[in-house]
Structures are given as structure tokens and as C-alpha cells.
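Q: attaching a predicted model along with its sequence, questions to come.
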Amino acid sequence: MSKKNTDESGLEIIETPEALAGQINKAEVFFIKNRKIVLGIGGAIILAVAAFAGYRFYIDGQEGTAQDALASVVYDFEADSLQKALNGSGGNEGLLSIADSYKGTDASNLANFYAGVALLKQGKYDDAISHLQSFNSSDLLIHARAQSLIGDAYLEKNQPAEAISFYKKAADYEKNEYFTPVYLMKLAIAQEKANQPADAVSTYKRVIDEFPLSSEVVNAKKYMGVLEGQVGK
């Protein structure tokens, strides 16, 4: 007969070879009864793995082409030739084409960022927001920068509530003494435009208290003083 003990957690522990054999037999019976289901699940897993491997092979192949295309168009972007950068020129693909044609590649992802910046400069705020939201990065500087730019676009659209949301994301992401104060100042300005003077005062105070060596402190003190007079603090 099989012999089982129970451990302190209340789970049954199999100790004898007979008991182990019994469990194996149960597994065999289950497999026989459910053979189609088990094989179907196994086949689905194999197909999923194969599909993923094929996808990665395809993406890796696309990456080199996309990077070459992006390298060519970045020169136009840096020269502030925004229309050429976005739409391409001289047979070169533009940022919009790279972002759309090579989805899943790092180059496409970065093209979305560049395109968002260019469109923002052109005053095409909705398109800029769309591309910047399609961009994803774990880089502590670029990710926060993208969130701040989305905030800029919403502020230009006179939607300060939405701008506040993205400025907060930028300011709270991997805080640092160089860029966080800038994002906080933008946040405070958006809060003023949203008629939230008390919140703006608190944000200006964060700049002063948390980043005393920042060049933004002078303006933070000035704007906070004006607001405190308005809200009676």
C-alpha cells in the first residue's frame, strides 16, 4: 500500500516508490483520455514559439535597413529642414515612412520621437501627440522628455488639464537636478492656466526646496510670490 505523510503546511508528501508509480499511472491515464487536448496545447505552444522566432528574425532583418534610412534623415532634422525630415527627399525615406514601415524596430521607435518633435515645431499638435505616445524608451532622459513634449502639445492646444498629467509624468520619472526642475516649472505654469493657483504654489515650492541649486529657482520664487499674493498666503 502506498504510504503518505503530511508536512507542516498540510500538503501530502509522496515517500514510497509504489505511491510515486501510482501518480505516474494517473498521469498516463489522463494523457490517454485527453490526448487530443494535450497534443493540441503542445502544438499551440510550439507554433507560438516558432512564430515569435520568425518574427524576431524578420525584425532583425528590418533593423539594419531602418537604421540606415534613419541615419540619412536625421541630418535634415538636425538642420531644421522639418518637411524633408518628415517626408523624405532625394529618394530617402522620411521619419513618417520609417516609423510606419519598420514597426517593431528600434529605428521605427526613434523615428516616432523625431517625428513628434518635428510635428510639434510645425504646430501639428495632434499628430505630434500621436507619434510621441507611440514612442517608448527606458532611457531616463528621453522618456521624460517625450512626456514633457506631449504636455507642451496639449498646452499649445489650450488643454492645461491634459498637459498637467504629462508634465507630472515627466517630473516624477527618474528625478534629476538638471531636467526635473524644468518639468516642474512647466507643470506649475499649466496649473496656473488650469486655474489651480494653490497647486502651482506647491509646485514652485518643490523647485525651491528640492532643487535649490537649479537656475529655475529665481523664477520659481518670483512666480510663487505673485501667486501667494493672489491666493492670500
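A: Perfect, thanks for sending it.
Q: CA atoms for contacts and neighbours, from now on please.
A: Noted.
Q: count the neighbours of residue 78 for me.
A: Residue 78 sits with 11 neighbouring residues when counted by other Cα atoms under 10 Å.
Q: strands along the protein, start to end?
A: Counting by DSSP state E, the chain has strands at residues 4-6, 12-14.
Q: let me see the contact set for the residue positioned nearest the centre of the chain.
A: Of all residues in the chain, the one closest to the mean position by Cα atoms, centre = their mean is residue 136, 3.8 Å from it. Applying Cα atoms under 8 Å, 6 or more residues apart in numbering to residue 136 gives the contacts 109, 143.
Q: what do you get if the cut-off is 10 Å, keeping everything else the same?
A: Residue 136 is in contact with 106, 109-110, 112-113, 142-143, 146, counting by Cα atoms under 10 Å, 6 or more residues apart in numbering.
Q: and what of residue 52?
A: 46, 58.
Q: for this protein, which helix is longest?
A: Longest helix in the chain, counting residues (DSSP state H): helix 35-78.
Q: how far is that helix from where the chain is centred?
A: In terms of Cα atoms, centre = their mean, to the nearest Å, the centre of helix 35-78 is set 20 Å apart from its chain centre.
Q: one more: stretch 92-100?
A: Remark: stretch 92-100 is offset 21 Å from the chain centroid, using Cα atoms, centre = their mean.
Q: which parts of the chain are helices?
A: For the chain, helices defined by DSSP H occupy the ranges 17-33, 35-78, 82-87, 95-101, 106-121, 125-134, 140-156, 160-172, 180-193, 197-210, 217-231.
Q: dump those helices into a markdown table; add distance to residue 1 as well.
A: Listed next are those as a markdown table, based on distance: least, Cα to Cα, whole Å:
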| stretch | distance to residue 1 |
| --- | --- |
| helix 17-33 | 7 |
| helix 35-78 | 29 |
| helix 82-87 | 77 |
| helix 95-101 | 67 |
| helix 106-121 | 62 |
| helix 125-134 | 63 |
| helix 140-156 | 63 |
| helix 160-172 | 64 |
| helix 180-193 | 70 |
| helix 197-210 | 72 |
| helix 217-231 | 81 |
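Q: my read: residue 127 touches residue 113, true?
A: No - with contact defined as Cα atoms under 10 Å, residue 127 and residue 113 do not form a contacting pair (11.6 Å).
Q: alongside the first one, take a look at this:
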Amino acid sequence: MATYKKRGYKPKTKAEKEEQLEDGSATAEVFNTLDEGASKTEAWVEKNQKYILIVVGAIAVCVLGYLGYQQFVQNPKSAEAMNEMYRAQSYFEQAVAAEESDSLYNLALNGGAGKYGFLDIIDNYGSTPAGNLANYYAGMAYLNTNNYQAAIDYLDAFKSDDDMLAPLAKGAIGDAFIQLGQNDEALSYYKEAANMRDNEVTTPRFLLKAGVTALNLGKTGEAVGYFETITEEYSDAIEAADAKVYLGKAQAMQ
């Protein structure tokens, strides 16, 4: 076992001198190994310096290109898209309030007075937030003009984390499937819409639709669960009164 020796200690015996020589040799060997490793690394770097610089340069170009794209292309394009969509949104809002609304929805979709409609916004600015939002508007416009498959396609393309728009889009797909007579698909989307967010507006709304659809599909027990959830957890929602009526009907059918 090695013993601790003070700094400056001089070996007195032959054994100690041999030990000191061995320690010195081992230390020298370690440093020689490190030196050899460093030399090999330096040689490798020197040999491959051209390729290293190319890789580093490529990474730098990608990063700078991305930052430049965001600042000088994407951000201005997003602002331009929002400005272009103003007239289409105006037509859509007029259509919602009007009794004869098909022509206004068509203007919202296809544009008018030399301005873009939602379809143009999607085609020209699809990668921007405005382009994404245009998918929602286009889907709702198609839903309200009875073009249900187109409504499904555009609403499905819309992506959002918004507490209202996300479940509204998902539930509207359910509405389109109902109109197409595909109740099983509609029920799936209503359930997804109800579970996406927990609030007093969209949750009871789509729970009620899920309950009615389940009842029509003969899934009475499932329907009872939806109606009970509304009456117990969302008693202040406007859907609560209808849910209570449907609950009584569903329980009588069990």
C-alpha cells in the first residue's frame, strides 16, 4: 500500500528510490499518452479542417437563413395575410347575421370587389396564422351552405389551441357528419369536442349533441351519462334544461 510522502521528501532506501523511479515513469507515460492523443486530434482536425469549416458554415447558414426568413419573409407575410383577410371576414360576419346568406358566404369564400376570399388566403398564405384561421372560416362557410364534405376537409385542416375555436371546429365536423347521415362519426367528434376543453360554453354544448346522437344510435346508457354530466356539473348552462328533458326520456328507455 502506498504511503503519503511530504513534498521534497528524498528517498533513503534502495526500495524507495526504485518506487520513485517507477512513479516518475508512470507519470511520464500518462503525459506521453495525453500528448500523443492531443497530437492525433490536432492532426485529424488539420486533415479534416476543410470539411469541419463546411459543416460549421452550413449550420450557420441554416440558422441565419431561418432567422432571416422569419424576420424578413414570414412575419411581413403574416401581417399582409391578416390585412388581406379583412374583407372576407366582413362578408362572413354579414352572412351570419343575414337571413339570405348563401351569396355572402360565397363572397367570403371566393372574394369580391377585387379582394381575396378565404380560399385565396389559404392558397397564398397557407403557412401563416391567417392562412390557418382561413381554414376555420372556410369550413364554417361550407357547413352553412350545405357543402358538408368540403366543410369537413377545411375544418380538419384547421389547427388551434384556442379554448373556444378548437372545440367549435371539432364539433362542427360532427355537425357535418350528422348531415351526411354518418352518426357514428359524428358522435366521435362530439365526444372529442366536449373533452377538448372544460368550460361552460363548449363542453355542455357538445355533451348534449353527443347525448342526442348516442340516443339516436340506441346507445341509451351512454346517452344517460352525457345528460347526467350536464345536469349535475353544468346546471347553469343553457343546455341544462334540454339535457334534463332528454335524461328523463333516456331513463325511460332503459
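A: Structure received. Predicted model only: the values in this text are computed from it and were never measured.
Q: quick one: TM-score?
A: The pair, once superposed, lands on a TM-score of 0.81 when counted by TM-score structural alignment, normalised by the length of structure 1; 218 aligned residues with a Cα RMSD of 2.7 Å.
Q: tell me who's in contact with the spatially most distant residue from the centre of structure 1.
A: Distance from the C-alpha centroid of structure 1, by Cα atoms, centre = their mean, peaks at residue 1 (59.1 Å). Shown in contact with residue 1 of structure 1 (Cα under 10 Å, 6+ apart): 16, 18-19.
Q: the residue nearest to the centre of structure 1 corresponds to which position in structure 2?
A: Structural alignment places residue 136 of structure 1 opposite residue 159 in structure 2 (criterion: TM-score structural alignment).
Q: residue 178 of structure 2: how many residues sit nearby?
A: Neighbourhood size, residue 178 of structure 2 [other Cα under 10 Å]: 17.
Q: where's it relative to residue 247 of structure 2, distance?
A: 21 Å (Cα to Cα, to the nearest Å).
Q: picking that back up, Throw the strands of structure 1 into JSON lines and include mean neighbour count, thanks.
A: Listed next are those as JSON lines, based on neighbours: other Cα atoms under 10 Å:
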{"stretch": "strand 4-6", "mean neighbour count": "11"}
{"stretch": "strand 12-14", "mean neighbour count": "13"}
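Q: got these as TSV, with distance to residue 204 of structure 1 columns?
A: TSV is the format used below for these (distance: least, Cα to Cα, whole Å):
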stretch	distance to residue 204 of structure 1
strand 4-6	63
strand 12-14	62
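Q: ok, which of those comes nearest residue 173 of structure 1?
A: When the strands of structure 1 are compared by Cα to Cα, strand 12-14 sits nearest residue 173 of structure 1, at 47.8 Å.
Q: for the closest residue to residue 169 of structure 2 other than its chain neighbours, give me its contacts.
A: Closest residue in space to residue 169 of structure 2, ignoring its immediate chain neighbours: residue 155 at 5.9 Å, by Cα to Cα, 6 or more residues apart in numbering. Contact analysis of residue 155 of structure 2 by Cα under 10 Å, 6+ apart lists 132-140, 142-143, 149, 166, 168-173.
Q: matching residues in structure 2 for stretch 212-226 of structure 1?
A: The alignment of stretch 212-226 of structure 1 onto structure 2 (TM-score structural alignment) spans residues 235-249.
Q: repeat for stretch 145-152 of structure 1
A: With TM-score structural alignment applied, stretch 145-152 of structure 1 matches the range 168-175 in structure 2.
Q: mean deviation (superposed) between the matching stretch and structure 1, please.
A: Averaged over the aligned pairs, stretch 168-175 of structure 2 sits 1.1 Å from structure 1 after superposition, using mean Cα distance after the TM-score superposition for structure 1.
Q: tell me the counterpart of residue 112 of structure 1 in structure 2.
A: In structure 2, residue 112 of structure 1 lands on residue 135 (TM-score structural alignment).
Q: starting at the chain centroid, how far to stretch 99-110 of structure 1?
A: Its chain's C-alpha centre and that of stretch 99-110 of structure 1 lie 14 Å apart, by Cα atoms, centre = their mean.
Q: ok, and what's touching it?
A: The contact list for stretch 99-110 of structure 1 (Cα under 10 Å, 6+ apart) reads 55-56, 58-71, 93, 95-98, 111-116, 131-132, 134-137.
Q: buried residues, that stretch. List them.
A: Across stretch 99-110 of structure 1, burial judged by 16 or more other Cα atoms under 10 Å covers 99, 102, 104-110.
Q: tabulate the residues you listed (a markdown table), appending distance to residue 168 of structure 1.
A: Shown next, in a markdown table, are those (distance: Cα to Cα, whole Å):
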| residue | distance to residue 168 of structure 1 |
| --- | --- |
| 99 | 27 |
| 102 | 31 |
| 104 | 28 |
| 105 | 29 |
| 106 | 26 |
| 107 | 27 |
| 108 | 26 |
| 109 | 23 |
| 110 | 23 |
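Q: which residue in structure 1 lines up with residue 220 of structure 2?
A: Checking with TM-score structural alignment, residue 220 of structure 2 has residue 197 as its match.
Q: for residue 188 of structure 1, see how far away its match is.
A: Separation of residue 197 of structure 1 from residue 188 of structure 1 (Cα to Cα): 8 Å.
Q: tell me who's in contact with the match of residue 220 of structure 2.
A: Counting by Cα under 10 Å, 6+ apart, residue 197 of structure 1 has contacts 188-191, 203, 224, 227-228, 230-231.
Q: same deal with residue 250 of structure 2?
A: 211-212, 215, 218-225, 227, 244.
Q: among the residues you listed, name the buried ones.
A: Among the contacts of residue 250 of structure 2, those classed as buried by 16+ other Cα under 10 Å are 211-212, 215, 220, 223-224, 227, 244.
Q: let me know the closest of those to residue 50 of structure 2.
A: For these, the closest approach to residue 50 of structure 2 (Cα to Cα) belongs to residue 211, at 67.6 Å.
Q: over in structure 1, tell me which residue corresponds to the closest one.
A: So, by TM-score structural alignment, residue 211 of structure 2 is matched to residue 188.
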